[in-house]
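# Coordinates for the following, if possible.
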Amino acid sequence: MPERSPVIEVRGVSRGYALGRRRIQAVRHADLAVREGEIVGVHGPSGSGKSTLLRLLAAVEPPDEGKVLLGGRAAWSRRYGRPYRDPPRPGYVMPVFQNPFASLDVRWPIWRSVAEPVAIAGSLPRAGRRALAAERLDAVGLGGLDLDATPSELSIGQCQRVAVARALAASPAAVVADEPTSALDVTTVAGMLRLFKQVTADGTALVLVSHDQNMLHALCDRVYAMGAGRLEMIAY
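Now for the predicted structure:
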């Protein structure tokens, strides 16, 4: 069987940030290809560049050097001398950020946050988006949640599951998730991992950052370690 083409690929990407007069190099010359239906794990100490790598994979921010490819095409072009994000379609890669509460609009009811990727794509009327949100929330174990609740009425763990539901709402080609199970209890984590397996069985690629190395090695097809901005595959 021929090898599947990468859903996401980074080639020699680097990213740094100014810190006063210094420049901190968060990611250094990283190479990674994630294919349809794969689960790829990344772990490393705080400050090693994991979250920056996920933002690069999701094309949330551009690299300083190297290439980010989504579906085989460049994720970034330049317009008027500035980087311009150019994904294959809205919701092609969906991020789940480490702080789920901060990633949700505090003024919106939960159903609207979950259905936001579909609203951007313009593919469903309001009633259909609300029904889709209810379906996705049920999939992450929040079937009894009031759809009109706001993030301030939820726990951090519930907000985390809402963020995962939102990421899955647009049927993305890939999800990149930063510590998506860190605020969840053991039973909920087990259910979330079953959901991840189901999603990837349907073809969605998944990149997980976690401090839980045992979970990553049990769940993932490949696991990488990051240290000082460098990404290395772990053989096991």
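# C-alpha only now, for contacts and for neighbours.
Will do.
# what's the neighbour count on the closest residue to residue 103 other than its chain neighbours?
Leaving aside its chain neighbours, residue 103 sits nearest to residue 97 (6.8 Å; criterion: C-alpha to C-alpha, 6 or more residues apart in numbering). By other C-alpha atoms under 10 Å, 20 other residues sit near residue 97.
# now the other sequence, so there's something to compare against:
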Amino acid sequence: MTDPSTEPVVVARDLWRTHGRGPRAHDVLRGTELTALPGEIIGIVGRSGCGKSTLLRILAGLERPDRGSVFWNPGTRAGRPAPGSVAAVFQDAAGSLDPNWSIARSVAEPLARRLTRQARRAAVLEALRSVGLGDLDPSLRPARLSGGQCQRVALARAFAARPGLLLADEPTSALDASAAAAILRLLRRAADSGTAVVLVTHDRDAAAALTTRLLGMSDGVLTHIG
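Model prediction:
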């Protein structure tokens, strides 16, 4: 469980991000702030286009804010999270997998290079089993998988990394009810092991049941709602 005295995994301060130019420009984030502690699951709900995914991309170090700062722990290298400290699963799971890589290689990507080949394979198979893909041939390429399977592979890759911060953008959107419930249990398990989880979802009921804090986003502003 979360220890209030624990150092934050990530702190985002006064984030501003504008998309578009001229008369079409609009502020996607407007002074957004967020702090996540180890063991927390922070749920973020809001309508499409309100800035949720942009916030996650900034927290992942994949996009920079126009103004504001993000601080990661452990360590920051040139304003970016330390390698392996952050894992992200976005809505386009298939697009996040290299089409020329086998599933095994994609899941193994974040694993420590010092592991033996046998240990890496064992970790990959365990990660796939954890998301219900224990029977999947790990030599397959993403093109041979369904959208739901690609979503699970992306989740397996994230869980295998055992990051300090796990960012999940609608991670159950391509899954049936049973598979979605299993993934939410895995997010709970990750948090119980000390990972900070930030979950973006349209399912407010599921978020309320799972999360430590529930936040709403509207017009680029986060507010506490539960």
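# residue ranges for the strands of structure 2, please.
Assigned by DSSP state E, the strands in structure 2 fall at 10-19, 26-36, 41-45, 67-72, 76-77, 80-81, 86-89, 165-169, 196-200, 213-218, 221-224.
# TSV please, covering the ones you listed and showing mean neighbour count.
Listed next are the strands of structure 2 as TSV, based on neighbours: other C-alpha atoms under 10 Å:
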stretch	mean neighbour count
strand 10-19	18
strand 26-36	19
strand 41-45	25
strand 67-72	19
strand 76-77	12
strand 80-81	20
strand 86-89	24
strand 165-169	26
strand 196-200	26
strand 213-218	20
strand 221-224	16
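# Mind putting the ones you listed into a markdown table with distance to residue 177 of structure 2?
Listed next are the strands of structure 2 as a markdown table, based on distance: least, C-alpha to C-alpha, whole Å:
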| stretch | distance to residue 177 of structure 2 |
| --- | --- |
| strand 10-19 | 31 |
| strand 26-36 | 28 |
| strand 41-45 | 19 |
| strand 67-72 | 34 |
| strand 76-77 | 38 |
| strand 80-81 | 33 |
| strand 86-89 | 19 |
| strand 165-169 | 17 |
| strand 196-200 | 17 |
| strand 213-218 | 21 |
| strand 221-224 | 27 |
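# To residue 149 of structure 2, which of the ones you listed lies closest?
Distance to residue 149 of structure 2, taken as C-alpha to C-alpha, is lowest for strand 86-89 among the strands of structure 2, at 13.2 Å.
# mean deviation of that closest one from structure 1?
Here the mean offset of strand 86-89 of structure 2 against structure 1 after fitting is 0.6 Å, by mean C-alpha distance after the TM-score superposition for structure 1.
# Just name whatever secondary elements that strand is in contact with.
helix 147-161, strand 165-169 (3 or more C-alpha pairs under 8 Å, 6 or more residues apart in numbering; DSSP states H and E).
# Output the ones you listed as TSV; include the columns distance to residue 5 of structure 2.
Below are these laid out as TSV (distance: least, C-alpha to C-alpha, whole Å):
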stretch	distance to residue 5 of structure 2
helix 147-161	25
strand 165-169	17
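# Would you tell me which of those gets closest to residue 225 of structure 2?
The nearest among those, by C-alpha to C-alpha, is strand 165-169 at 18.9 Å.
# so where in structure 1 does the closest one end up aligned?
Aligned by TM-score structural alignment, strand 165-169 of structure 2 falls on residues 174-178 of structure 1.
# ok, average deviation of the matching stretch from structure 2?
Per aligned residue, stretch 174-178 of structure 1 averages 0.5 Å (mean C-alpha distance after the TM-score superposition for structure 1).
# so how far is residue 24 of structure 1 from the residue nearest to residue 103 of structure 1?
Per C-alpha to C-alpha, to the nearest Å, residue 97 of structure 1 is found 21 Å from residue 24 of structure 1.
# returning to that earlier point: looking at the strands of structure 2, which is nearest to residue 131 of structure 2?
When the strands of structure 2 are compared by C-alpha to C-alpha, strand 86-89 sits nearest residue 131 of structure 2, at 13.4 Å.
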